[in-house]
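J.: Next comes the sequence, and after it the predicted model I'd like to discuss.
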Amino acid sequence: MRLRRASIADIPFLMSTERQPGYDRLVGRFTEQEHIANLADATAAYQIALGDDGHGLGFVFFRDLDDAHNNLYIKRVIVAAPDQGVGTAMMRLALDWAFSEAGAQRIWLTHLPENLRARALYTKLGFQQEGVLRHAYGKTDGTRGDLMQMSLLKSEWAEIRVREIQIGLD
């Protein structure tokens, strides 16, 4: 698996991946125009995970690349085929990119409390829960929902990667 930055040509993949059943409820979805605007935004980056055959496996969407304090926000993490280990491998590569190439000192994200798959992934990768953003999310049914906020520091990620290398995960 490898990552590459997305381009306008990737919009069909981005849209089809985030339009899988249930994803709109758990992670949301952008319109084509929103994807175009995000791709044109110098403060944002889509990192697409590609398999050995070059096909897209998923993507991570980062925001705030220009943050004065080097806090990057992960807005969206989506895989084309859940529960096959793609998310973990993709996120490892994305976090390596964010900390080494994008200059992040801290990466933060939010997720719905009921998105247990996301929480398990982020916890496995070393993210720490910071708190609850009460009624911060407008759901598709018109109700409001809480968001769980988590973060990972560059120093924590460096320690995790050393341990992973020692046990042969890298």
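T.: That came through fine.
J.: contacts, neighbours, all on C-alpha from now
T.: OK.
J.: what's near enough to touch residue 1?
T.: Residue 1 sits next to 49-52, 89-90 when contact means Cα atoms under 8 Å, 6 or more residues apart in numbering.
J.: Which ones among these map onto helices?
T.: Among the contacts of residue 1, the members falling in helices (DSSP state H) are 89-90.
J.: And the residue nearest to residue 153 when sequence neighbours are not counted, how close does it get to residue 50?
T.: The shortest distance from residue 153 to any non-neighbouring residue, by Cα to Cα, 6 or more residues apart in numbering, is to residue 106 (4.4 Å). For residue 106, the distance to residue 50 equals 25 Å [Cα to Cα, to the nearest Å].
J.: The residue nearest to residue 153 is in contact with residue 157, isn't it?
T.: No. The pair residue 106 / residue 157 is not scored as a contact, 9.6 Å apart, by Cα atoms under 8 Å.
J.: measure the residue nearest to residue 153 to residue 150 for me?
T.: 10 Å.
J.: ditto for residue 46
T.: Distance from residue 46 to residue 150, by Cα to Cα: 20 Å.
J.: Check residue 7 too.
T.: Residue 7 is 28 Å from residue 150, by Cα to Cα.
J.: More neighbours: these two, which one.
T.: residue 150 (20 against 15; other Cα atoms under 10 Å).
J.: Residue 108 is in contact with that one, correct?
T.: Yes. Between residue 150 and residue 108 a contact is recorded at 5.7 Å, counting by Cα under 8 Å.
J.: burial of residue 100, as a residue count?
T.: 12.
J.: Second structure follows, compare the two:
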Amino acid sequence: MTMLRLARDQDAAFITEVWTRAENAMFLPPPDPGEVVEHIVLGHAFLWTAPDRPLGFATINLWDPGNDGISVIAMDRPGNGAGREFLSALVDHLFADPGTNRVGLDTAADNHRAMAVFARLGFVAEGMFRECWRRPDGLWVDCPHFSILRREWLARKG
């Protein structure tokens, strides 16, 4: 059985290793020094776990009251559908706070797998952050932004 839980100090190595993998460098800016530990200390880092191992992680930003953002989400072994289940559980968790009205996130414009997951979960494309970060190869990346509102999420959940 998989579950969502807050990341702990001992999870920092897993989060850092997945976040900084070469295959993720195309879609995720690298963490700043100390960023992983800071997310854990603030209670802004989550793990998606199986009984025997972590499957993925996410970090969140609390932009404004009622407006949460998922800053990073990555899976240990992408492509098996676990990411959609993880994102759904994370959004459920964020909307469990009655003050949260909106959850937003973005990705690299060529991360088609992520955008398909966002669409399947009901996220709406809001616009494009043009050339929002530079990849290790020096190319600038556009980042489409998506969000879902509490009422939309609850309507989908039935």
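T.: Alright, I've got the coordinates. Keep in mind the model is a prediction, meaning the values are calculated, not measured.
J.: before we move on, back to that, please list all residues in contact with the residue nearest to residue 153 of structure 1.
T.: 70-72, 151-154.
J.: Tell me where structure 1 has helices.
T.: Under DSSP H, structure 1 gives helices at 11-18, 23-26, 32-40, 86-100, 116-124, 154-166.
J.: corresponding residue for residue 103 of structure 2 in structure 1?
T.: Using TM-score structural alignment, the partner of residue 103 of structure 2 in structure 1 is residue 107.
J.: For its match, which non-adjacent residue is closest in space?
T.: residue 72 (4.8 Å).
J.: Residue 3 of structure 1 - how many residues pack around it?
T.: Residue 3 of structure 1, neighbours per other Cα under 10 Å, totals 21.
J.: Leaving out chain neighbours, which residue sits closest to it?
T.: Excluding the flanking residues, the one nearest residue 3 of structure 1 by Cα to Cα, 6+ apart is residue 49, at 4.6 Å.
J.: wait, doesn't residue 50 of structure 2 sit right on residue 5?
T.: No. In this structure residue 50 of structure 2 lies outside contact range of residue 5 using Cα under 8 Å: 10.8 Å.
J.: Now the common contact residues for those two.
T.: Counting by Cα under 8 Å, 6+ apart, nothing touches both residue 50 of structure 2 and residue 5.
J.: which position in structure 2 aligns with residue 26 of structure 1?
T.: That one, residue 26 of structure 1, aligns with residue 27 by TM-score structural alignment.
J.: can you pull the contacts of that match?
T.: 107-108, 111.
J.: Could you rerun that using 10 Å?
T.: 19, 72, 74, 107-111, 114, 133, 135, 141, 143 (Cα atoms under 10 Å, 6 or more residues apart in numbering).
J.: Among the residues you listed, which one is most surrounded by other residues?
T.: Counting neighbours by other Cα under 10 Å, residue 19 comes out on top of these with 26 neighbours.
J.: if I look at residue 86 of structure 1, how far off is residue 139 of structure 1?
T.: 27 Å.
J.: now do residue 151 of structure 1
T.: 23 Å.
J.: what's the answer for residue 111 of structure 1, then?
T.: Taking Cα to Cα, one finds residue 111 of structure 1 at 12 Å from residue 139 of structure 1.
J.: next one: residue 97 of structure 1
T.: 31 Å.
J.: And for residue 71 of structure 1?
T.: 26 Å.
J.: Return the residue of structure 1 aligned against residue 60 of structure 2.
T.: So, by TM-score structural alignment, residue 60 of structure 2 is matched to residue 62.
J.: which residues touch the closest residue in space to that match that isn't next to it in sequence?
T.: The shortest distance from residue 62 of structure 1 to any non-neighbouring residue, by Cα to Cα, 6+ apart, is to residue 74 (4.5 Å). Contacts for residue 74 of structure 1 (Cα under 10 Å, 6+ apart) come out as 44-46, 60-64, 94-95, 98, 107-110, 151.
J.: What lines up with residue 74 of structure 1 in structure 2?
T.: Looks like residue 74 of structure 1 aligns to residue 70 there (TM-score structural alignment).
J.: sorry, back to before: select from the contacts of residue 1 of structure 1 the one having the most neighbours.
T.: residue 49 (28 neighbours).
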